[in-house]
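Chemist: Okay, here's the prediction I keep looking at, along with the sequence it came from:
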Amino acid sequence: MTISTSTPTFEVIPPKRQHLLALGFKSFRQYRHWCQCRGLVDGLKKSHTRLQAGKCGKGFQRPAPYLTPERRQLLEQIASGELPTYRAGLIDQWLGKDEEARQVLRQLLLHVDRFTNVLRSRRFYPVGRHRLLLHGLLVLSYHHRRWIRPLEEWHCGPSINGHPRPSDQFSSLLRHLLARYDVPKFMDAAFFEGIDARGLQQQEWFMHIANGGSIRDLRMPIKLTRRMAHLMLSMKDHYRYGIEHNMRWVQVIGMGGDSLLAKTILRTRLGRNFDDDAFWSSVVLFLVNNAMMDPGCVSPLIDYVYNMKFAPRRIVRPEGGVEEAPPPQPGFTMKGRSATKLLRQVDAWHGHLNREENVVFQSWQPCGLRPYEIEEETADLGPVRWTVQELLSSWELAAEGRAMSHCVVSYSDQCADGKTSIWSISVQRQEKRESVHTVAVDVQSRTITQARGRHNMLPNKKPRSNQEQKEVQSDYIPMLNRSAHILQLWAERESLKRTD
């Protein structure tokens, strides 16, 4: 028999593979994964009848090979809280004396472990305060009385490519147990926020939508219009961001802004703080209506508005000590504001802040992150020494602000309160040392929230303003671009998240 070279046939393929191809599998690896996802024996020594029966979902459901008696015993000990190394404190704290919930956790661990490793120590979910798979399963156990389908009926099938991401498996499990209607995937983040007031509220949001409720009926920190609610429910690719983060995103888009403005706003305090929505919505609308504004001006403008309306002033008493006074303009509104005039006020405020005589001296303790130093040689810069150093007083912030032409000194009170830590990335070439990049870190969440160069420039971005264009004539731009790599090295060493 002649075999055509242009049209492949199955006759040259071994019989076992012929069966797999006929059943829709592209490879042995995909078939083995499919079997493991259903608790089937994943060997290739099966008859054609057994292969066909497996594809049709008939019988042969046995524990996956890795679910050994020792593994089962380990999972049962974890569910009972007997092993402190496996978050026993959280199990006691979240489930308390609810023996039924502990029994459900045991069943959940045993069942889900047949499809994915429930004890994986690496970060499982990209956002949330508790990011391990075990944390998500703990929260699911807490809500076991709200389950609408039996756990035993859940089987995680492979994706189109045959290898689902673990987060897809968790999404499938969530919707099997709790959802009658579609829920955007990014709302899975609620189950990695833990069992406290914030976490329980977000989980209620998920279950409200999952049972057919309107998202606009929920008491969310941002009031959603019909358009915003539609955008939020139709979001597909934002599961890497938290629920509140995505609310701000749809608020900007729903008001008529574009994705560039949305990303810029999310890098400011509006991406982390959702209080006083009635006022901040007017600020977002102002930015949307002034679409030609340089994106580099957005963060300084928001800092200015916050300090005018909300930030208490700290005044040094003649006899010593510091007392708090009301904000400079507690009645500040956006009504009737001109963008040009407002930006002039922002510039004037920055200049006032950075004058040393206007800075209230404060100092604070190190936040606990380690400084960083590295020597390297590049074609653009030659041999240099990079330093990442924490700034520990308001005067150091003022000096950094003067050198970099931005308003980092406005973070003084937050640093003194231990909420924020400011770091300066500087470079030394020969005998000259200069600041290149200023970084703000949220201490509690260990997250880099801002990272700016001179005039609030961003690395590897085309200069926009006249001030930024002047820097092109110097050798600052190559230093700023390289400092982004240094920042990433430091962030990885200190295990910092990034929203900058």
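Modeler: Perfect, thanks for sending it. Numbering: from 1, shown residues only.
Chemist: going forward, measure contacts between C-alpha atoms and count neighbours the same way
Modeler: Fine.
Chemist: Distance-wise, check Q444 relative to A189.
Modeler: 19 Å (Cα to Cα, to the nearest Å).
Chemist: and here's the other structure:
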Amino acid sequence: MRYIDALVFIASKASYWIRPIETWKPRGTSARRQFSSLLRHLFVKYQMPRFFDSVWLVNYTPECEDWREWYLEVGQGQNIRNCRLPVSYSKKMAHYFMQAPQDLTILQALRWGQVLGMGGDPGLGRAIMQSPFPEELSNDQFWTTVIQWLIHHASLDRRQIQSIVEFLRYQRFGVFTIPGDYGVYDEVDAPAPDYSIKGRTPRSLLRDVADWHREQEQKSKIPECTWVASGIREFDFEDDNRWMIREILTSDDLVTEGNQMKHCVASYIENCTGGESSIWSMQIELQQGFKKAITIEVRKENNLISEVRGKANRLPNRRERNVLRRWAETAGLKFSRYVNV
């Protein structure tokens, strides 16, 4: 399906084709190799790294359209640093960008070029790729100082980098990933928006990271328990974004839902363990991953959607209501008269 969508994007750029499509001869037997050869036939005069092909396989958001424009410009022979990039780029960074590993995404390749162009090594680059770092392009000045710090402290155990990046992202911008929940992330008010890494030693920074992790663990301490699934179908749906609805089946996940959504769903543990209700989390896929949208209670007695709340108990918006209605139809659920859809 994603290749069909990509062909639509390619057709929309027909004015950029440098060769007739009729003269294209597929190379390779796999869909990926044939797709790659089609792109190069239509758009590329010179060499093009294969990681760049991924920009045709992503959705319709404005950022994705920008990435495809970069592809067209580089395919015509323009240097990547002359494209409208969201980060500052030097000649050396552009050189390493074009040599980035083929398994990276376009955003990861941009960061790879920065890391190696600033003097980092491939091992540091790989460690950074495994963290949320590459997606943080909107605050480049701060993250550039982080790259410089990591390069300067080359003796740091690189297994610590992911925890450091998660800590900094939370302190500065209030963004954090929810462990074990499909890569879902959430946002709160940044606790320390002026937090700076400059002048810190690895020891002092790791102490702050450890303190933060202990604080998070203490907040979530409750008796652990699980319960049997309701049997109601989970749900995946795509419009301009991908949506999914998943049942919550553990006390830890229920508390996480309540903490991040800032409502009292954690108090429903007895309803869940007793089989009276099931609790569901609707999530939307954004550029950074899945983000929680609304929490849903379904009463077992008559498969009734009895309560729907977003963050801080807000009511669902129009798009969320649309997804909710589609799920109810496919799963055979009804709505309480108190639920406004």
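Modeler: In hand now; what should we look at? Given the structure is predicted, the values throughout are model-derived calculations rather than measurements.
Chemist: ok so, going back, between Q444 and A189 of structure 1, who's got more neighbours?
Modeler: More neighbours surround A189 than the other of Q444 of structure 1 and A189, with 26 against 10 (other Cα atoms under 10 Å).
Chemist: For Q78 of structure 2, grab the count of nearby residues.
Modeler: Using other Cα under 10 Å, Q78 of structure 2 is surrounded by 14 other residues.
Chemist: Kindly apply the preceding question to F279 of structure 1 instead.
Modeler: Using other Cα under 10 Å, the number of residues around F279 of structure 1 comes to 12.
Chemist: those strands in structure 2, which residues are they?
Modeler: Under the criterion DSSP state E, strands of structure 2 are mapped to 175-177, 185-187, 235-238, 242-248, 277-286, 289-299, 304-309, 334-335.
Chemist: a markdown table please, covering these and showing distance to Q78 of structure 2.
Modeler: Shown next, in a markdown table, are the strands of structure 2 (distance: least, Cα to Cα, whole Å):
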| stretch | distance to Q78 of structure 2 |
| --- | --- |
| strand 175-177 | 35 |
| strand 185-187 | 36 |
| strand 235-238 | 35 |
| strand 242-248 | 33 |
| strand 277-286 | 30 |
| strand 289-299 | 31 |
| strand 304-309 | 49 |
| strand 334-335 | 56 |
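Chemist: right, and those - which one's nearest I10 of structure 2?
Modeler: strand 235-238 (21.0 Å; Cα to Cα).
Chemist: buried residues in that closest one?
Modeler: The neighbour-count criterion (16 or more other Cα atoms under 10 Å) identifies F235, D236 as the buried residues of strand 235-238 of structure 2.
Chemist: start and end residues in structure 1 for stretch 148-155 of structure 2, please.
Modeler: The aligned range for stretch 148-155 of structure 2 in structure 1 is 285-292, by TM-score structural alignment.
Chemist: Of all the strands of structure 2, which one comes closest to F133 of structure 2?
Modeler: Checked against Cα to Cα, the stretch from those lying closest is strand 175-177, at 11.7 Å.
Chemist: for that closest one, packing partners?
Modeler: helix 161-173, strand 185-187 (3 or more Cα pairs under 8 Å, 6 or more residues apart in numbering; DSSP states H and E).
Chemist: With respect to Q141 of structure 2, which of those lies nearest?
Modeler: helix 161-173 (12.5 Å).
Chemist: mean shift of that closest one relative to structure 1?
Modeler: Superposed on structure 1, helix 161-173 of structure 2 shows a mean distance to its aligned partners of 1.8 Å (mean Cα distance after the TM-score superposition for structure 1).
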